[in-house]
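In: quick one, what's the 3D model for this:
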Amino acid sequence: MKHPYLNEDHEIFRQSLRKFLEKEAYPFYEQWEEARMIPRAFWKKMGGQGFLCPDIDERFGGSEVDWGFAVVINEELERVGSGLVGFGLHNDIVVPYITSYGTEEQKQRWLPKCVTGDIITAIAMTEPGTGSDLANIKTTAKLEGDHYIVNGQKTFITNGIQSDLVVVAVKTDLQVVPKHKGVSLLVIERDTPGFSRGRKLNKVGLHCQDTAELIFEDCKVPKENLLGEEGKGFLYLMEKLQQERLLVAIGAQTSSEVMLKMTLDYVKSREAFGKPVGQFQNTQFKMVEMATDIEMGRAFLDQLIAEHIEGKNVVTKVSMAKWKLTEIAKKIASECMQLHGGYGYMEEYEIARRFRDIPVSSIYAGTNEIMKTIIAKNLGL
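Out: Model prediction:
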């Protein structure tokens, strides 16, 4: 399907990226899954080809292209595997905090290396005792002279092991009411004293994507690393979470499309009782139902992306897309595995990996239950 917001330049870019991934990613993806890590060398290769942060200003090394190029990158990476989600996080979630709220000095210091892959970024919001309730985070940052002293712990951090730069949500005011006005954002660099990594978390899926705990013990962060203004961190997070949730929806939709195609190929070739499985009515009905859900999801998503690129307020629709498309993807993963029969449960078949990888999409970037709460509020309920 041709996306209405993409033009010939985007398609040329897609073919270039796809050719790159066919050489540098597809042949090695299973190795990365087994190693539970994507090599930093691949990050450098992505940067060297212009596939990291292409939308930022040319003076910082970017190409100043529109967000349609980001859509292409995220779709093509998802086609390789969901474990490459850390690149979307870097390009379209973390770096935009710096471009939107960073000072000129901060941009000059960090952005060029984000483009080349010399700096890998992460964002740290979730804590062991705090998930969606960001106003009640416990990690504190106390200003002492020209440094903040940070204490606390974060968990489920994407790019947690390899990250060189982490945007951390902290409490700089414990007394203010309402509580969310006490949240600020600090950028904490790899070798900052008092900053350490906990264990690399062992997940059900997304095996090659490094996810970790981060620990801050009297961590001494220069006050120049405050991102934006004190007390506005919660507002910044709410503004940027819309694009993050849109990325999750794009990943879920793309994964559904990939799973449908691989299953269609399988049922056409796999025979039972003397004919292809695809000729049985039950199989046909299941395939028809999935194909219809996917087509309707794509139409809604493409309209939503176009509105986002135009700068429209898409909070309600983003929440709808994140919720619905991830639920559809989970259902399709289950149906496609079933249609693969016993082979679907074997690791050498890609559908098994997709079945493991997709469930977390309904949890991160705000659970689907939170999405429904947002939609209900915006409906006036």
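
In: when you work out contacts or count neighbours from here on, use the C-alpha atoms and nothing else.
Out: OK.

In: which SSE is residue 215 in?
Out: Assessed by DSSP states H and E, residue 215 sits inside strand 211-222.

In: and residue 151, by the same measure?
Out: strand 147-158.

In: spatially nearest residue to residue 180 (excluding sequence neighbours)?
Out: Nearest residue to residue 180, sequence neighbours excluded (Cα to Cα, 6 or more residues apart in numbering): residue 135, at 4.4 Å.

In: ok, now which ones touch the one you found?
Out: Applying Cα atoms under 8 Å, 6 or more residues apart in numbering to residue 135 gives the contacts 179, 180, 183, 234.

In: may I ask which of these has the most neighbours?
Out: Top of the contacts of residue 135 by neighbour number is residue 183, holding 29 neighbours under the definition other Cα atoms under 10 Å.

In: quick one: the strands in the protein?
Out: 121-124, 140-144, 147-158, 165-171, 183-189, 195-200, 211-222, 226-227, 271-272, 275-276 (DSSP state E).

In: can you list those strands in a markdown table and add distance to residue 86?
Out: Output for those, formatted as a markdown table (distance: least, Cα to Cα, whole Å):
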| stretch | distance to residue 86 |
| --- | --- |
| strand 121-124 | 8 |
| strand 140-144 | 26 |
| strand 147-158 | 6 |
| strand 165-171 | 13 |
| strand 183-189 | 18 |
| strand 195-200 | 15 |
| strand 211-222 | 9 |
| strand 226-227 | 21 |
| strand 271-272 | 39 |
| strand 275-276 | 39 |
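
In: nearest to residue 301, of those?
Out: Evaluated over the strands of the chain, closeness to residue 301 peaks at strand 147-158, with 24.4 Å, by Cα to Cα.

In: to check against the first, give me the structure of this:
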Amino acid sequence: MIARDLFEEKKELRALVRDFTTKEIVPHLSQWERDGEIPRELHEKAAAIGLLAIGFSDGDLLDSVVLTEEIIQAGGSSGVIAALFTHGIAVPHIWQSGNEDLIERFAKPAIRGEKIGSLAVTEPGAGSDVASIRTKAVRDGDHYVVNGSKTFITSGCRADFVTTAVRTGGDGYQGISLLVVEDGFTRRRLDKMGWHCSDTAELHFDDVRVPARNLVGEENAGFVQIMRQFQVERITMAVEAYATAQRALDLTAEWVRNRETFGKPLVKRQVVSHKLAEMAQRIDLARTYAREVAVRVHRGEDVITEVCFAKNAAVDACSFAVDAAVQLHGGMGYMRESEVERHYRDARILGIGGGASEVMTELAARRLGFA
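Out: Got it, this is the predicted structure:
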């Protein structure tokens, strides 16, 4: 069965997600953008119909792909996904550790919509270079004492717990661990170009005492845990990119069919119809490839290079599509009341988050023996 069939057959899930998005997200999204965050009640509502459990106690990566596609293509946004499904990057390390205590205290409450989790890896001086993080955790009896800072932390303002990358050993990747921090740190809200409904924070740890039982996995084994989950995060961002591009195309096609200039619809002008065709071509190529790679990730194959290609290709398609969408909407495309304006802003982070496009290219080059 080809990848397309694996995704298209999930009709019931698509219908469920589309209905949820139409009723619970779309009518409120503009207000959440102004508020700077989504309400906790949305987590509870999503959990009640099983959406937060997808990829954990229910469903798998392929279901997560469908979930992401449908939220965006039903009128949601990548910003909503970042805020509502932050547990998708905060919880996997805990879930896979098999530590029942951590799973009961953090993972399951997040899946039930009772707690909000964040993942804190990036630092002011260490973004994609995870091996260079400097936030330290020193063992002191039954606790670790944590000092340092994290930045660009999604849901960091609302988080009840933060799965935090800390240095428990020497320099380099071998000295990194993951520690769940619940309180004792300070937060500063950050303002962003896009993803306005997804709160983002800078976190400061000043002699924060964290119980040693909050260690995720083995000490100094955090780098491998982080890298393993990066593949899922990156393929998910590729999905967000091509889904956003498709939504931008759908909105634009409707607009140019209904908008008349000089006596005929815009779509009847060759320069416009050709632009739509190019958008569709780039989107379909990115979607087809990314879905195929998602299937291979799901199967546990070593596809690090292909994940890099998928993310970059989808981001490129998205950048082209949202720019064309705003242009073809004309002045309305520049207005906040226009959905394509939101997608234009939100899309910019997709080539930065989860590993910048340049980092993806460098990683692929190394894997291919070119660098």
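
In: please state their TM-score.
Out: Superposed pair, TM-score by TM-score structural alignment, normalised by the length of structure 2: 0.95. Supporting alignment: 367 aligned residues with a Cα RMSD of 1.6 Å.

In: hmm, back to that, from the contacts of residue 135 of structure 1, which land in helices?
Out: Within the contacts of residue 135 of structure 1, residues falling in helices by DSSP state H are residue 234.

In: out of the contacts of residue 135 of structure 1, who's nearest residue 357 of structure 1?
Out: residue 234 (29.2 Å).

In: so the counterpart of the residue nearest to residue 180 of structure 1 in structure 2 versus residue 11 of structure 2, what's the distance?
Out: Using TM-score structural alignment as the criterion, residue 135 of structure 1 maps onto residue 131 of structure 2. For residue 131 of structure 2, the distance to residue 11 of structure 2 (Cα to Cα, to the nearest Å) stands at 42 Å.

In: could you do residue 17 of structure 2 as well?
Out: From residue 17 of structure 2 to residue 11 of structure 2 the distance is 10 Å (Cα to Cα).

In: more neighbours: the two, which one.
Out: residue 17 (22 against 11).

In: isn't the more buried one right next to residue 65, touching?
Out: No - with contact defined as Cα atoms under 8 Å, residue 17 of structure 2 does not reach residue 65; the gap is 11.6 Å.

In: can you find the partner of residue 70 of structure 2 in structure 1?
Out: Match for residue 70 of structure 2 (TM-score structural alignment): residue 76.

In: and if you look at residue 60 of structure 2?
Out: In structure 1, residue 60 of structure 2 lands on residue 66 (TM-score structural alignment).

In: which one of the strands of structure 1 lies nearest to residue 103 of structure 1?
Out: Across the strands of structure 1, closest to residue 103 of structure 1 is strand 226-227 (Cα to Cα), at 7.8 Å.

In: post-alignment, that closest one versus structure 2, mean distance?
Out: Average distance, strand 226-227 of structure 1 versus aligned residues of structure 2 after superposition (mean Cα distance after the TM-score superposition for structure 1): 0.6 Å.

In: ok, residues contacting that strand?
Out: 98, 101, 102, 103, 184, 185, 186, 187.

In: repeat for stretch 187-204 of structure 1
Out: 156, 160-161, 163-168, 210-221, 225-227, 356-357.

In: mind redoing it with 6 Å?
Out: 164-167, 211-220, 225 (Cα atoms under 6 Å, 6 or more residues apart in numbering).

In: same question for stretch 19-28 of structure 1: list its buried residues.
Out: 21, 25, 26 (16 or more other Cα atoms under 10 Å).

In: can you give me the helices for structure 1?
Out: 8-24, 29-35, 40-48, 68-80, 85-89, 95-101, 104-116, 233-269, 281-309, 315-339, 350-357, 368-378.

In: can you name the residues of structure 2 that the last one overlays?
Out: Aligned using TM-score structural alignment, helix 368-378 of structure 1 spans residues 357-367 in structure 2.

In: average offset of that stretch relative to structure 1?
Out: On superposition with structure 1, the mean distance recorded for stretch 357-367 of structure 2 (mean Cα distance after the TM-score superposition for structure 1) is 0.5 Å.

In: buried ones in that stretch?
Out: Buried, per 16+ other Cα under 10 Å, within stretch 357-367 of structure 2: 357, 359, 360, 361, 362, 363, 364.

In: relative to residue 129 of structure 2, how far out is the third one?
Out: Just to be clear, that refers to residue 360 of structure 2. Applying Cα to Cα to residue 360 of structure 2 and residue 129 of structure 2 gives a distance of 12 Å.

In: and residue 268 of structure 2, by the same measure?
Out: From residue 268 of structure 2 to residue 129 of structure 2 the distance is 49 Å (Cα to Cα).

In: then residue 194 of structure 2?
Out: As for residue 194 of structure 2, its distance to residue 129 of structure 2 is 24 Å (criterion: Cα to Cα).

In: out of those two, which sits in the busier spot?
Out: The residue with more neighbours, out of residue 194 of structure 2 and residue 129, is residue 194; 19 against 15, by other Cα under 10 Å.

In: what's the more buried one in contact with, if anything?
Out: 345, 346.

In: so what corresponds to it in structure 1?
Out: Checking TM-score structural alignment: residue 194 of structure 2 goes with residue 205.

In: likewise for residue 164 of structure 2?
Out: By TM-score structural alignment, residue 164 of structure 2 lines up with residue 168.

In: and if you look at residue 242 of structure 2?
Out: Under TM-score structural alignment, residue 242 of structure 2 pairs with residue 253 in structure 1.

In: what's the neighbour count on that match?
Out: 27.

In: mind checking how far it is from residue 33 of structure 1?
Out: 22 Å.

In: over to residue 373 of structure 1?
Out: Residue 373 of structure 1 is 35 Å from residue 33 of structure 1, by Cα to Cα.

In: repeat that for residue 39 of structure 1.
Out: With Cα to Cα as the criterion, residue 39 of structure 1 and residue 33 of structure 1 are 11 Å apart.

In: please apply the same query to residue 236 of structure 1.
Out: 34 Å.

In: please apply the same query to residue 269 of structure 1.
Out: 28 Å.

In: and these two? Which one has more around it.
Out: The residue with more neighbours, out of residue 269 of structure 1 and residue 33, is residue 33; 18 against 13, by other Cα under 10 Å.

In: tell me the contacts of the more buried one?
Out: Residue 33 of structure 1 touches 207, 208, counting by Cα under 6 Å, 6+ apart.

In: then residue 326 of structure 2?
Out: residue 333.

In: map it across to structure 1 for me.
Out: In structure 1, residue 326 of structure 2 lands on residue 337 (TM-score structural alignment).

In: now its match: how far from residue 355 of structure 1?
Out: For residue 337 of structure 1, the distance to residue 355 of structure 1 equals 7 Å [Cα to Cα].
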